[in-house]
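# sequence? don't have it. structure:
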């Protein structure tokens, strides 16, 4: 009976960690899309953009891949022993940067404010960089999974800053 109960607890723990990895990332993706998509053919289409701006069709597939890597990375960290030094801080930083990620779509697109988006994405850059550093101490594969995300948000910071400058 004890073995059966322990097995059920272990299975529930794995499912819980999986839910804590996938659901918040999926929620941010959906909420970000709600803020972004209606504004692309209207407000965003009318903005002056820098020369390195990718076609609109690139953003969806890139973000899908990045969100998948982010969910996998946090799942790896959540799957480490809860008493591991720095684990709690790393998890908190991940969810902070995830919230900033979602907030960017609302500040840039929904509020139609490149200035607010820039302020937000600069905070996101710092939080995501700190998350990478914390993940690196806990699980190197998890940290490597965040590298494409860090590169993309650095590029997004350039795009946001240029849009702000070109349209301010």
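Perfect, I can see it now. It should be emphasised that the depicted structure is a prediction, and the values quoted were computed from it without experimental measurement. Residues are numbered from 1 along each chain as shown.
# rest of the way, CA atoms for contacts and neighbours
OK.
# For the top helix by length along the chain, name the packing helices and strands.
Secondary structure of the chain per DSSP state H: the longest helix is helix 2-36. For helix 2-36, the packing partners by 3 or more CA pairs under 8 Å, 6 or more residues apart in numbering; DSSP states H and E come out as helix 56-78, helix 87-105.
# Go through that helix and flag the buried ones.
17-18, 21-22, 25, 28-29, 32-33, 35-36 (16 or more other CA atoms under 10 Å).
# okay, these in TSV with distance to residue 130 next?
Formatted as TSV, those follow (distance: CA to CA, whole Å):
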residue	distance to residue 130
17	22
18	23
21	18
22	21
25	18
28	20
29	21
32	22
33	25
35	26
36	26
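# Alongside the first one, take a look at this:
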């Protein structure tokens, strides 16, 4: 399969744009509201979130590219990419629910739904391209950790 650089870049830019939109919409609360919350001892330092999420968004974009280049051979391609975009929308929504609306409990319910959709997405990608599915493992692990962190913040506040 021939590498398609424009498609590769577009897939990564889509995910990085989601991250940029989330960062733009929540940056004030990260500086003002979030520090006032009671957090568990295992809460990572704030500086860690941006590089982790940037790396994850790049990986998610690479996985999407690996599936996209096979779209002509995938009978259920529209459904596969619908699930992909749903998880991106849920990813973005969590940031706004948690940081902008300050709805920690609602954010907890939403991130659990997000995690389920990510796992479904990873499974669908894996069936099309094993590497694309495996690339989702760090994303699943991070969102699992974020879910646990969200739960603990909900309990502590």
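In hand now; what should we look at? Nothing here was measured: the structure is a model prediction, and the numbers come from that model.
# that older thread, can you redo the helices and strands packed on helix 2-36 of the first structure as CSV with mean neighbour count and distance to residue 120 of the first structure?
CSV is the format used below for these (neighbours: other CA atoms under 10 Å; distance: least, CA to CA, whole Å):
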stretch, mean neighbour count, distance to residue 120 of the first structure
helix 56-78, 17, 18
helix 87-105, 20, 6
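# now for those, which one comes closest to residue 152 of the first structure?
helix 56-78 (8.7 Å; CA to CA).
# what's the mean deviation for that closest one versus the second structure?
For helix 56-78 of the first structure, the mean deviation from the second structure after alignment is 0.5 Å (mean CA distance after the TM-score superposition for the first structure).
# Find the residue at the geometric middle of the second structure.
residue 91 (4.6 Å; CA atoms, centre = their mean).
# What does that one correspond to in the first structure?
Counting by TM-score structural alignment, residue 91 of the second structure corresponds to residue 101 in the first structure.
# if I look at that match, how far off is residue 138 of the first structure?
Separation of residue 101 of the first structure from residue 138 of the first structure (CA to CA, to the nearest Å) stands at 22 Å.
# before we move on, back to that, the longest helix of the first structure versus helix 56-78: what angle between them?
150 degrees (axes from the mean of the first three to the mean of the last three CA atoms, to 10 degrees).
# Return the distance of the alignment partner in the second structure of residue 65 of the first structure relative to residue 25 of the second structure.
In the second structure, the residue matched to residue 65 of the first structure (TM-score structural alignment) is residue 55. Residue 55 of the second structure is 19 Å from residue 25 of the second structure, where distance means CA to CA.
# And for residue 142 of the second structure?
Between residue 142 of the second structure and residue 25 of the second structure the distance is 21 Å, computed by CA to CA.
# go on, residue 147 of the second structure?
Distance from residue 147 of the second structure to residue 25 of the second structure, by CA to CA: 20 Å.
# Over to residue 60 of the second structure?
In terms of CA to CA, residue 60 of the second structure sits 21 Å off from residue 25 of the second structure.
# circling back to that earlier point, can the helices and strands packed on helix 2-36 of the first structure go into TSV with extra columns for distance to residue 124 of the first structure?
Listed next are those as TSV, based on distance: least, CA to CA, whole Å:
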stretch	distance to residue 124 of the first structure
helix 56-78	14
helix 87-105	6
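# Nearest to residue 9 of the first structure, out of those?
helix 56-78 (15.7 Å).
# host element of the residue nearest to residue 107 of the first structure when sequence neighbours are not counted?
Nearest-residue entry for residue 107 of the first structure: residue 117, 5.0 Å, with adjacent residues in sequence omitted and distances by CA to CA, 6 or more residues apart in numbering. Counting by DSSP states H and E, the element that carries residue 117 of the first structure is helix 114-138.
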